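Novice: Attaching a predicted model along with its sequence, questions to come.
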Amino acid sequence: MKIIVPMAGRGSRLRPHTLTTPKPLIPIAGKPIVQRLVEDIAKVLNQPIEEVAFIIKDDFGHAIENRLLEIAKSLNAKGTIYYQDKPLGTGHAIMSAKDTLIGPCVIAYADTLFKADFNLDASADSVIWVKEVKNPEAYGVVQLNNNNEITALVEKPQSFVSDLAVIGIYYFKKGEELRNALQNVLEQKIMNGGEYQINDGIKMMMDAGKKFVPGEVAEWMDCGNKNVTVETNSRMLGFLHDDGEVLISKNITVENSKIIPPCYIGENVVLKNATIGPFVSLGNDSVVKDSTVRNSLIQSSATVLNASLDNAMIGNFAKFDGYFTNVSLGDFSVLE
């Protein structure tokens, strides 16, 4: 099994946090989004992962590329880096990794996290992972027949089609079938919104008689902007705490401070006269003094002083000193 992760976008809706760090490498409960994504996919598939391919921009840099290769290595898989030279849509991005599109593949967009427990339908040519939503008119949804097979993909339906939204994770029994369909999309210049889309390749496969079925996930979490990323961090902390995962490092300094779980606290964190939690992630080497922090995401080497924070997101090496609450502070920023 192979996992292909398109992640060439920088994440403009999450600025300033993505000015120095691509969105898929923003940590959620102590791990980068993309790492949690591929680990959770591997758990659901419950089979060896042969390769993890990351599709990125060519300006991400060697440090980020090496970090991605380490994520693949942690799954005992080969890591491959591909570059998308132009932002021409999901279909174009996936075709940047066409050499990996052979045999069983999962394609997963790197701003999605989920919880699921289902078995892949071995009789299907493809599984599209979906989540029931209350407002399907805001999403792309699948249309099903009486045999629970997907017959169409409908983008933001104005009248009810179904309430199963596509979350951006797909399984293909034969990756080369998607590759061939997307090659036709590119050659025929089939574009929507000026971009080549995976949906047009899927529609070609459906027209050729391929069987698509839904795989419904229990939880679907987005990391599109600051508020939903902080919310996703909180939800993930709750899930991990309920699963009994150890989230607080032993190598921390705690003086006259209180930790209210669930919280993730990394290595070498210093807490003095502080109340932390619930639903807080503190990255390695961070310092929090004379402060109360809850429902917040603070990255590595940050300093928080004299603060009362709620729904805050603070970047790497940032310093915050004040009495503000709803904060979004990027890497290397100072607010005193």
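Specialist: Looks like it came in fine. Numbering: from 1, shown residues only.

Novice: CA only for contacts and neighbour counts going forward, please
Specialist: Will do.

Novice: Tell me where the stretch 151-300 of the chain has strands.
Specialist: Residue ranges of the strands in the stretch 151-300 of the chain, as given by DSSP state E, counting those that start in this stretch, are 164-172, 212-216, 219-222, 253-255, 258-259, 263-265, 270-276, 280-282, 287-294, 296-298.

Novice: roughly how far is stretch 27-37 from the heart of the chain?
Specialist: Stretch 27-37 sits 7 Å away from the centroid of its parent chain (C-alpha atoms, centre = their mean, to the nearest Å).

Novice: The structure to be compared is supplied as follows:
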Amino acid sequence: MNIIIPMAGLGKRMRPHTLTVPKPLLPIAGKPIVHRLVEDIAKVCPEKIDSIGFIVHPSFGKEVEENLKAIAKEVGATGKIYYQTEALGISHALLFAKELFTGKVIVAFADTLFKAEFKLDTNQDGIIWVQQVEDPSQFGVVKLNDKNEIIELVEKSATFVSDLAIIGIYYFKDGAALAKEMQHLIDNDIKEKGEYQFTTALQGLSKKGARFVPGKVTEWLDCGNKNVTVQTNRRYLEFIKDQKLVSPKAKITNSVIIEPCFIGDDAVIENSVVGPYVSVGKQTRISDSRIINSIIQSNSSISKAVLENSMLGNFVNFENRALDLSLGDFNSIT
């Protein structure tokens, strides 16, 4: 079993945070989004994961690449890096990792997390993971027949087709067949809206007899912008609240931590109330502050602040404000 994760996008909706850190490496409850994604897929996967291919932009750098390889190693897989230099559609991007499209394959987009109670049925030709949503007009959806088979994929239809939204995780029993369909689009310059679309390749597989079924998750967590990322951090802390989330290396003095909260190594919290639903990165210092439902990354300093629904980057110096805030790396506001 191989996993391919396309993550070369520049994450413009998450700026300023993605000006210095690729979006999939932004933290959720103390771990990068892509790290959480890989762990969650491994939990529902009944077979050994051999390789995980990360499709990145060359500008991400060697440190990011080594971090991604370490994430793969944690689930017993080999991490491999592939470079995408231009955005021509998902089918085009995935083919940079073409060598991994052998046998059973999972394709997962790195800006989505989930909670699921099922084990992946690897005997199916293909599984498209979905969640029921109230307003399907904002999502790609799947249409089912009376056999619970997917017969159509529809992008953001103005008229109701289905309320099963595609969350961006797919399983394929025959990875080579999928790669062949995607290559067919490239070779014949078959584009929709100027790009080589992934859904077009899936429809090609379906026409050749592949049977797709839905994999219904119990919760779908988006990381597309600041507000939903803070909300995803909150939900994740609720999921893992029984784990030890406050590092024994953190120094907490004359302060109250209202759980669930993640507090990283060597964080210093003084004369403050932190939580609930706060993640604090390693070596961050918080003093004389009240913080609720927020993400504060590493090596930052927060003083005399009241923060809620906020997201602060790395190496931030922030003092004496009461705000709903989104502040990128290396900023100083006093």
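Specialist: Nice, thanks for sending it over. Just so it is clear, the structure is predicted and the values come from calculations on it, not from any experiment.

Novice: if we can go back for a sec, please convert the strands of the stretch 151-300 of the first structure to CSV, extending it with distance to Lys319 of the first structure and mean neighbour count.
Specialist: Shown next, in CSV, are the strands of the stretch 151-300 of the first structure (distance: least, C-alpha to C-alpha, whole Å; neighbours: other C-alpha atoms under 10 Å):
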stretch, distance to Lys319 of the first structure, mean neighbour count
strand 164-172, 35, 23
strand 212-216, 42, 23
strand 219-222, 27, 16
strand 253-255, 19, 13
strand 258-259, 21, 17
strand 263-265, 18, 28
strand 270-276, 14, 21
strand 280-282, 13, 30
strand 287-294, 9, 21
strand 296-298, 11, 30
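
Novice: now those as a markdown table including distance to Val127 of the first structure?
Specialist: As requested, those are arranged in a markdown table below (distance: least, C-alpha to C-alpha, whole Å):
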| stretch | distance to Val127 of the first structure |
| --- | --- |
| strand 164-172 | 5 |
| strand 212-216 | 5 |
| strand 219-222 | 16 |
| strand 253-255 | 47 |
| strand 258-259 | 42 |
| strand 263-265 | 33 |
| strand 270-276 | 41 |
| strand 280-282 | 33 |
| strand 287-294 | 38 |
| strand 296-298 | 33 |
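
Novice: for the ones you listed, which one sits closest to Leu19 of the first structure?
Specialist: For the strands of the stretch 151-300 of the first structure, the distance to Leu19 of the first structure is smallest for strand 296-298, at 16.0 Å, taking C-alpha to C-alpha.

Novice: residues in the second structure aligned with the next helix or strand along the chain from that closest one?
Specialist: For strand 296-298 of the first structure, the following helix or strand on the C-terminal side (DSSP states H and E) is strand 303-305. Using TM-score structural alignment, strand 303-305 of the first structure corresponds to residues 301-303 of the second structure.

Novice: Nearest to Asn147 of the first structure, out of the strands of the stretch 151-300 of the first structure?
Specialist: Here strand 212-216 is closest among the strands of the stretch 151-300 of the first structure (C-alpha to C-alpha), at 9.2 Å.

Novice: how close does that closest one sit to the second structure?
Specialist: When the second structure is overlaid, strand 212-216 of the first structure sits 0.3 Å from its aligned residues on average, using mean C-alpha distance after the TM-score superposition for the first structure.

Novice: if you line the two up, which stretch of the second structure does that strand fall on?
Specialist: So strand 212-216 of the first structure sits over residues 212-216 in the second structure, by TM-score structural alignment.
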